[in-house]
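*Asks:* pasting the structure only:
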């Protein structure tokens, strides 16, 4: 709870606004790759592969003010994060892997340890350098973005204080930064990949979103989404929300009961029991969402959604432990989706079967392949 209170300023709108430039730039880099791949015509692209690198690129810049060019060339740090995400998912499937000393003797365990060292060394190095820079700034350090540099996540954590004026330790800051890197890239990549899949399945909704974005940017010299634009794309937002309902990036969460909980059936969940709550199950429950398998963005029309329980739609969880980065994630989702629809048509690849695959996040078996074609430039 103490950490949560100290982290909250890192996600204030004033901190998030300058990140818009980063979201636009990272999306531009990804789209430049797509244009190269589509020079000979429509090309099938694995959305998860490309979008994961794009969200990692954005996060490195937002968390560490570090540009690894990971969308263009290999990065040890990024490779380690991707490897760890895969190993963590695989580990529980074998009983002996639950015992640490046995796991670390296996080839997976050795790779896990090495990847952890790479990630931890990178984070510790950034924190140490930034702490020295802040020490030099002394009293002039504040939570306002500097003109020459966007205030990043590490800056905010280094300056954060609790009610008694105590700062976070380097270990605490490293843990929070690593969590943000792991939780922030995969989930947003999943949300983006699935919304593009749903709009490829429903071209009339895709066209409607595109018209909304074109209208928003029609008198601009530069194709760039600004902070004020985020509230000016109501239908695109409805499409994103309906996709997060149908394909929530995180499929389940757990909660420990701190008191006895009485269910409508009269049964009691005793205090201390850890419950697994299925977000996917809630979003696909016909008693909560009629015709739950149908993609219908109009469910999230403001007039219709007033009738819904606030706990019917929980892609970012709910309550005091909900996702602290949900405004960050929604901003990045909107920027990337808007720019993508402005520049490309996305279609289903009929040669590929799409099957949902729940891991740490909701993926697709063998990738999520969609056909991408650049829109002709307007005269």
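*Replies:* Right, received. Where do you want to start? The shown structure was predicted, so the numbers you read here are calculated from the model rather than taken from an experiment.
*Asks:* switch to C-alpha atoms for all contacts and neighbour counts from now on
*Replies:* Will do.
*Asks:* the residue lying farthest from the centre of the chain: which element?
*Replies:* Going by Cα atoms, centre = their mean, the residue of the chain most distant from its centre is residue 266, 38.0 Å out. Under DSSP states H and E, no helix or strand contains residue 266.
*Asks:* presented hereafter is structure B, for comparison with structure A:
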């Protein structure tokens, strides 16, 4: 069962990528079900060593389900790309661009206008692959990031009170989000292939070998006390421009879609915290659960306390009212 936050981010991404109103928060669809099922299948496969070989995996029930759900996702994307391509071919590039003036240009539009290194248009397969990647990777990580930042602000009402005020500066909003992403990075590690020799600080060398994969721990870097003093403490002021100007460039790692994700998180958090004070549900302890992304074992449960018309009415230390919401219950 998807969480309300995951459905919200997926709905938003569908609108921005495809200009498509999925209404998945109210009405289920085959495409949404396929996206969610793929996420579950990928995690399950990671925990079964023998299924890392494709020929074995595709003989299993999970492998057959994986292929069926991939086909559903690919058909949806291919259909959108093909219809948009047909409109571009019918009107011509100049007329098509003119028709877009004053209107929202979505991700598919940008890909249709893109050129490769040889100045050629991207193929429909290339465009579909980019759109699939953006859709599959871009909704659940943002949902988890939103969940953890609301959890951290619930743990620290002094920051929440300032964040929720209408006169809160945008830099402080960014600081709160980045510190939460440091403390609870949705993606805990990335893998890379060595295309050149890499010398480590201790003198050891990782040799160039594209057959070998190096795992880079984002979680470990973000919790390294040599880089981040008191790494387990939630302190947004770490990301004050004055405090962070001397930080190593890779002390804090984010994703390629960070600009889109950051904009979405700022809007959602502002709309939430201007209306509600968020409090922890003390009866449900939080325990981290590392999977494909960093979840909580039993979800993140919060109480929402409606606020008055001004931010001064926020009760930062008041006991929560009886409003109990599974707002952050994760998949």
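*Replies:* Right, received. Where do you want to start? The structure displayed is predicted, hence computed values, not measured ones.
*Asks:* got a TM-score for the pair?
*Replies:* The TM-score (TM-score structural alignment, normalised by the length of the second structure) is 0.88; 308 aligned residues with a Cα RMSD of 1.9 Å.
*Asks:* average distance between the helix ranked longest in the second structure and the first structure?
*Replies:* Of all the segments assigned as helix in the second structure under DSSP state H, the longest by residue count is helix 61-91. Taken against the first structure, helix 61-91 of the second structure registers an average deviation of 1.1 Å after superposition, with mean Cα distance after the TM-score superposition for the first structure.
*Asks:* mind checking what residue 66 of the second structure lines up with in the first structure?
*Replies:* Residue 66 of the second structure maps onto residue 112 in the first structure when the alignment is built from TM-score structural alignment.
*Asks:* return the residue of the second structure aligned against residue 135 of the first structure.
*Replies:* Using TM-score structural alignment, residue 135 of the first structure lines up with residue 89 in the second structure.
*Asks:* next one: residue 350 of the first structure
*Replies:* Residue 350 of the first structure maps onto residue 282 in the second structure, by TM-score structural alignment.
*Asks:* could you count how many residues lie near its match?
*Replies:* Using other Cα atoms under 10 Å, residue 282 of the second structure has 10 neighbouring residues.
*Asks:* the stretch 201-331 of the second structure: helices as residue ranges?
*Replies:* 218-222, 241-244, 258-273 (DSSP state H, counting those that start in this stretch).
*Asks:* distance of the match of residue 66 of the second structure relative to residue 19 of the first structure?
*Replies:* 31 Å (Cα to Cα, to the nearest Å).
*Asks:* helices of the stretch 101-250 of the first structure, start to end?
*Replies:* 107-137, 153-159, 170-201, 203-217, 234-246.
*Asks:* do you know which of those lies nearest residue 61 of the first structure?
*Replies:* helix 153-159 (9.4 Å; Cα to Cα).
*Asks:* need the contact partners of the closest one.
*Replies:* 6-7, 9-10, 62-64, 127, 130-131, 141-143, 167-168, 173, 177 (Cα atoms under 8 Å, 6 or more residues apart in numbering).
*Asks:* what do you get for stretch 350-367 of the first structure?
*Replies:* Residues contacting stretch 350-367 of the first structure (Cα under 8 Å, 6+ apart): 46-49, 85, 89, 186-187, 190, 247-251, 368-369.
*Asks:* just to revisit the earlier point, and the residue farthest from the centre of the first structure, what pairs with it in the second structure?
*Replies:* Under TM-score structural alignment, residue 266 of the first structure pairs with residue 203 in the second structure.
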